[in-house]
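*Asks:* give me coordinates for this.
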Amino acid sequence: MSIIYDEKYKTITLHTRNTTYQMQIDRYGFLLHLYYGKTAEGCMDYLLTYYDRGFSGNPYEAETDRTYSMDALPQEFPSLGTGDYRTPACIIKNTDRTYASDFRYVSHTIKEGKYSLPGLPAVYADTDEAQTLEVVLADPVTGVQAVLLYGVLPQYDVITRSVKIVNASKGHISVKKLAPACLDLVGGAYDFITFYGRHAMERNCQRMPVGHGVAKIGSLRGTSSHQYNPAVILAEHDATEDAGSCYAMTFVYSGGFQSEAGQDQYYQTRLLMGMSEEQFAYPLNPGEQFQSPEVILSYSSEGLSKLSQNMHRCIRSHLCRGKYKETVRPILLNSWEASYFDFTGDSLLALAQQAADLGIEMFVLDDGWFGKRDSDMRGLGDWVVNEEKLGCTLGELIEKINGMGLKFGIWIEPEMVNEDSDLYREHPDWAFVIPGRRPNRSRYQLVLDFSRKEVVDYIYEKICAVLDQGNVEYVKWDMNRSLADIYSATADSQGRVLHDYVLGLYDFLERLVDRYPDILIEGCSGGGGRFDAGMLYYTPQIWCSDNTDPIDRLEIQYGTSFIYPASSVGAHVSASPNHQTGRLTSMKTRGMVAMAGTFGYELNLNELSAEDKEEIRRQIAEYKKYAALVQRGDYYRLTNPQTDNQGAWEFVSEDRKEALVQVVGIRKHANMTVDYIKVRGLKENTMYRDTETGMLYNSTALREVGVPKPVLEGEYQAYQWHFVCED
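*Replies:* Down below sits the predicted model:
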């Protein structure tokens, strides 16, 4: 059993293969958090301490016992209004306009299988792979319920959390704050690891000590954002890639979020993950309920690499869905950086023919194929093929490209509209614009109100009409601005609009996945502006960044790897000089960095030298050789490209008989010293052969000392070792 209830001690314990999570229903009905860590047995309520602490109040039923205070006890779901002055997981405005919620235990049930969340993405599992714990808490005064959901996937060392607020009162209430995951740790000294950035430089890793006060990250942009990713890690100060305790929280949600970490007055640490508070006030009438998105939690006592691998396996196998969730993706050529808006049907076909000649498997037509879309100032929303520009119908273009032996894919941006479009002229109220105010433009476009079903339905029908014109096997779903001017003409409360927008997006994507189960959808929001676990439920890969510079990508993909598997990372070889940075790098280096993701190309093949074309052929053959290992192997970060002389990473097969080590030099100096790359994850004291040179290496020596990186002339050199076990 993964979930065990002990009637004597009133404890509920969740076990995974290597971890234990325990809570307790205490004498006053509060649900206290006892333990989350390495596998442990028995009741751990001895971890709770009780002292008379000044200015920490006591529940009324504690009577003269001044040692009992919610201001110091660790809790599963802390709310505002119980005398706990730390940052709460829940704030509800009640019918009487008060903000007090005092949730006490009512009941719990244990079920086989993993719960699902209607209308929301969530981890899934077969009945024999998971168990669900449902705990009902209720406020005895208002009757409002908080139904806590825990999903336990033992083989993945993963626990998921979600919460449902049920308005069982007799009047209107409003959910003002909701964090479905709270982790209260009574001891320890931790670092808060977050992933910050900006457009074209996403998910930079930041590690800072958790101190007194609250460190908060989040997004007010209506999406998970380039600026902060909805995934965080809490790690012991001395935790490394190979050792130490660490916890991960990943929000399965694509809208605004916030995560908070801080020490209280007694040096206890609280970590929260949930909805963004700003512009959020979700109304509930009597009998209505609000279901939160879920958070994926994992714990590792063996350092950050193991924690990342837990998350990778869960996301790859139990969050991503469909035909492509674990299969090798087709190698594609995207037309964007080859031609931008400046193309014709003939130029597209010439580019596609070059792709076919080089062994590329798919051609993707990016922006500019519809309406009057010859720049980013017009046409969004008018999803009608520009046959005059293509010189043929879309179906005819697809047939010609399929005739070359290539699959066909297409770019769309369904959530947006230009003011210079037929759609906006006909339905200006379908865009987010606050009455009486001029809208905030971004990239010359406005955001369609996807909280309205009629808007979602209209765009869905238009996109389906395009996809039905031919054999489309890939869709790049883009979203190129943040949300602002939030106002929906049909909403009963503007505080619900941002969340309802995300529900509208998910409804659209779910219908698209159902109707076209064999289409591979790649998510995108100016690259990595919506790279989150929620989108991966519908789009098993996401364009990692609009920045295709391979040296910048070392840092971007390094940060991404802490939570997300390589199979989810859209990565392409682009031109040199790079279009974003102007940096010069070799085709070999660009290829190696892109191979650490789903792999593809985004450049004008007609402008390449014969030498570069031959390198592309070699890369394609090499990628096909290693693609299964890259997409399904255990991932190891071997260096930190933010500080080290090189970016180095490794993929190891599940049986540990094969490993691929890839390195790109970053910093170059005169009379360069030799750097040794320490190889990890191999069998202990076993001989491995480098398949290129035939040399034999002892795995223990590879781990303890490493393999020397050659000192070659020139910047940004790329190196690779492929080791196979001799046993």
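
*Asks:* hey, let's count contacts and neighbours off CA atoms from now on
*Replies:* Will do.

*Asks:* in space, what's closest to the residue nearest the centre of the chain - neighbours in sequence excluded?
*Replies:* Geometric centre of the chain, nearest residue: Asp532, 2.4 Å, by C-alpha atoms, centre = their mean. Leaving aside its sequence neighbours, Asp532 sits nearest to Ser254 (C-alpha to C-alpha, 6 or more residues apart in numbering; 6.2 Å).

*Asks:* for the one you found, pull up the helix or strand it's in.
*Replies:* Using DSSP states H and E, Ser254 falls within no helix or strand.

*Asks:* next: Gly274.
*Replies:* strand 269-275.

*Asks:* related to what we said a few turns ago, need the contact list for the residue nearest to the centre of the chain.
*Replies:* 224, 229-230, 251-254 (C-alpha atoms under 8 Å, 6 or more residues apart in numbering).

*Asks:* if you set the cut-off to 7 Å instead, what comes out?
*Replies:* Listed by C-alpha atoms under 7 Å, 6 or more residues apart in numbering, the contact set of Asp532 reads 224, 230, 252-254.

*Asks:* ditto for Ile165
*Replies:* 145-147, 289-291.

*Asks:* of the contacts of Asp532, which is the nearest to Ala189?
*Replies:* Ala189 has its nearest neighbour among the contacts of Asp532 in Pro230, at 22.5 Å by C-alpha to C-alpha.

*Asks:* neighbours of the residue lying closest to the closest one once chain neighbours are set aside, how many?
*Replies:* In space, and not counting its chain neighbours, Pro230 is closest to Phe251: 5.5 Å by C-alpha to C-alpha, 6+ apart. Phe251 has 31 neighbours, counted by other C-alpha atoms under 10 Å.

*Asks:* another for comparison:
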Amino acid sequence: MLFPSIITDSPITRIILDDATAGDDLPDVLAVVSCTDPAAYHGLPRQTPRRTPLLAEHALGLYGRPSLRGHRVISDDGDVATGLDWSPRFILDHAPAVDGGRLSMTAHDVNAGLSLTTEIEPMVGGSLRIRHALTNVCPGSYVVDGLEVCVPLRDDQNEFIDFTGRHENERQPQRHRVADGTWVREFRRGKPSFEGTALIAGTEGFCFGSGSMLGVQPAWSGNTVLAVDRITEDGTAVFAGELLQPGEVVLTTGDTYTTPWIVITACNDGLDGVAHSLHAWERSLPAHPASQPVTLNVWEALYFDQDPDVVLDLVGRAARLGVERFVLDDGWFHARRTDTAGLGDWWVDPSVWPDGLKPLADAIHDHGMQFGLWFEPEMVNPDSDLYREHPDWVLQTTGRLPLPHRNQQVLDLTNPDAFAHVFEQISAVLEECGVDYVKWDHNRDLLEAGTNARGGAPAVHEQTVAYYRLLDTLRGRFPNIQWESCASGGGRIDLGVIEHVERVWTSDMTDALSRQRIQRWTVQTVAPEYMGMHISATTSHQTGRTYTLDFRAATAVFGSFGIEWDIRQASESDLARIAQWIAWYKQERDFLHSERVVRLDVTDPGVMAHGVVADDASRAIIAHVQYEESPSNRGVWLRVPGLDPKARYRLRWAGPVAEDPEDVLREASRRDWDPLPESGPLGPDATITGAALGTIGVRIPRCHPETIRLIEIVRV
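*Replies:* Sure thing, here's the model as predicted:
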């Protein structure tokens, strides 16, 4: 059975299952392929005796990682039996069937008293998503220690990347070679955190533009697990699911546990092919932003030092620049003069805002801008009225609080009273102040996250469900407000949360050089229009490094563009330049946020290159980033994919820098003998075919470090 079986204009991910009917074991996955016409794969023969189902079962003679790990507990007259039904073997109730565009199969193990349903669903953009649902159908409690989707790799997909990271240095790739044994990556912080929960396998040497790939990502904002497993009898498989704490999921008779959706993406055009599929799906979501406003956030301008007159002054300055959304960050609510107090007390502090926030909101709206406001709904400071009244509303194990971090604890949203308290307090502020946008932060990990409702038993799963429910309930009550996911920067960016928000804060690192690395890999999971990218201060608050305004702006302008800077400190010439960049962004954002993202593979380690290519191949905008010193004077060749091979193209410098030719020319390191041409990379009159641009490329001389050139490519 091949699914989906329709012919498509572009390649999509398809899964080929062995034929199976009622009474058979779960069907094996014969292959996962990417193609437009599935006809060539119909009737694919089985070629190995080894089993490869989406649920790996020990009972089938598989000695690698099992997909389901659990056991039954039965208590009878004081006697407790444990360790029962730990190795099920599921038998199909019926042949896998497609209904409403979704492939599903249901199976039982009568002896173990368990039922399993597996669903596979096609996604806009060509990926698939898969999930299991396990039901306990007999007496006794079934403890689920783990339930994961298992997807086989081809034997030549022998390398994979996952991601590491930290605060202010999110999602940095690390490459591995597949070897015998089990490689496991567990995410235990109660959120994806700064690493990012993605695993992408491919053929040897895969890169942005080439390689046969299989991407695997859990669409979940809580604890997760990824594994790569290969033993001497069996080929490589990737496992993905929710990481469950001991006793976190216990199924009584009739209860069901459903895994998060696991998104799989097959393609034959490298890492960019995986990203393109996910971007297309994200752009189809109901919450996808139609257009991202230019945003100014006051955090790095004011921190906790909020003064109404100062903020109103910034409002006027922002409006004159062309800013479209003004965000008041942390520090506006009760007792919040530092990060040691106030979280959980969601009302406006009259000692800071004696007239409330309504006058500020009105002023922002009068200037034609949206009003944004910061919250951290899931957190509480011990120094708060909320905590003093309800210390039992904190996630904790029995008898002690988790170690403090950032002077705060995590509010137990699985507690209905705590949930209702937060919902009503935030709703009151949103209704009173005319808020258009919420920056939703989450500034500590979930340590020892148990709930008092169950004697301190683990609650990360239910807390994650409650987070989604709170966000969706607020969205339902305030349908015109847009929402941003922030977690100390990029600590909660995943394919689960992206269905609930219009924007993510990519990183608390606003240093432009560091942002180049962070943004380069965040776009692997989310489309650029979701990614908050701001012009920061001339000298970075995080690193102390200093950059030109054009370098900072060109780094930010491909995403959800904004400012994170005290613009009172900017010179008149800087303000004029910012206004130029804002105008250019407004002119180009529809193009930048709707077409195909590309990251170019270049041979110079001192250069990065990325951009956007129109789906109809009529146009592209490419950024050449001289990240650091090049090791040679050879320059670099930029090979741009996705253009019409037969058409001819003209190249010119783009963006505000191009308005002054001298600004372009001075960035060449050796302008005396290897200059940058004044009008564009090829000079004023030359054109080049799409085929030549894709295979030979356009040469850019070595440039000064920490500079960027924007190149517009237009079909003639």
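
*Asks:* related to what we said a few turns ago, looking at the contacts of Ile165 of the first structure, which one is closest to Thr13 of the first structure?
*Replies:* Nearest to Thr13 of the first structure among the contacts of Ile165 of the first structure, counting by C-alpha to C-alpha, is Val147 at 17.5 Å.

*Asks:* need the counterpart of that closest one in the second structure.
*Replies:* When the second structure is aligned by TM-score structural alignment, Val147 of the first structure is paired with Thr117.

*Asks:* for Ser699 of the first structure, same thing?
*Replies:* Correspondence of Ser699 of the first structure to the second structure, assessed by TM-score structural alignment: Gly690.

*Asks:* OK, contacts around the closest residue to its match other than its chain neighbours?
*Replies:* Leaving aside its sequence neighbours, Gly690 of the second structure sits nearest to Pro645 (C-alpha to C-alpha, 6+ apart; 4.1 Å). By C-alpha under 7 Å, 6+ apart, Pro645 of the second structure lies in contact with 689-691.

*Asks:* may I ask which of the contacts of Asp532 of the first structure has the most neighbours?
*Replies:* When neighbours are taken as other C-alpha under 10 Å, the top entry among those is Pro230 (33 neighbours).

*Asks:* from Gly534 of the first structure, how far out is that residue?
*Replies:* As defined by C-alpha to C-alpha, to the nearest Å, Pro230 of the first structure lies at a distance of 10 Å from Gly534 of the first structure.

*Asks:* ok, which stretches of the stretch 151-300 of the first structure are strands?
*Replies:* 158-166, 173-178, 181-185, 190-198, 201-209, 213-219, 231-236, 246-251, 257-263, 269-275, 282-284, 289-291, 295-300 (DSSP state E, counting those that start in this stretch).

*Asks:* out of those, which comes closest to Val364 of the first structure?
*Replies:* Smallest distance to Val364 of the first structure across the strands of the stretch 151-300 of the first structure (C-alpha to C-alpha): 23.9 Å, for strand 201-209.

*Asks:* the second structure: matching residues for the closest one?
*Replies:* Alignment of strand 201-209 of the first structure against the second structure: residues 169-177, by TM-score structural alignment.

*Asks:* just the buried positions in that stretch, please.
*Replies:* Of all the residues in stretch 169-177 of the second structure, those buried under the rule 16 or more other C-alpha atoms under 10 Å are 169-173.

*Asks:* would you mind finding the match for the residue nearest to Gly690 of the second structure in the first structure?
*Replies:* Match for Pro645 of the second structure (TM-score structural alignment): Glu684.

*Asks:* repeat for Asp412 of the second structure
*Replies:* That one, Asp412 of the second structure, aligns with Asp449 by TM-score structural alignment.

*Asks:* now swap in Asp615 of the second structure and tell me
*Replies:* So, by TM-score structural alignment, Asp615 of the second structure is matched to Glu654.

*Asks:* can you confirm its match is in a strand?
*Replies:* No: checked against DSSP: H, G, I helix; E, B strand; the rest coil, Glu654 of the first structure lies outside a strand; its state is coil.

*Asks:* who touches it in this structure?
*Replies:* Neighbours of Glu654 of the first structure in contact, by C-alpha under 7 Å, 6+ apart: 633-634.

*Asks:* gap between it and Gly633 of the first structure?
*Replies:* Taken as C-alpha to C-alpha, the span from Glu654 of the first structure to Gly633 of the first structure is 6 Å.

*Asks:* which parts of the stretch 601-716 of the second structure are helices?
*Replies:* Counting by DSSP state H, counting those that start in this stretch, one finds helices in the stretch 601-716 of the second structure at the ranges 661-665, 690-695.

*Asks:* which of the ones you listed sits most buried?
*Replies:* helix 690-695 (a mean of 19; mean count of other C-alpha atoms under 10 Å).

*Asks:* with the first structure superposed, average distance for that helix?
*Replies:* With mean C-alpha distance after the TM-score superposition for the first structure, helix 690-695 of the second structure departs from the first structure by a mean of 2.0 Å once superposed.

*Asks:* give me the helices and strands touching that helix, please.
*Replies:* Contact here means 3 or more C-alpha pairs under 7 Å, 6 or more residues apart in numbering; DSSP states H and E; on that basis helix 690-695 of the second structure packs against no helix or strand.
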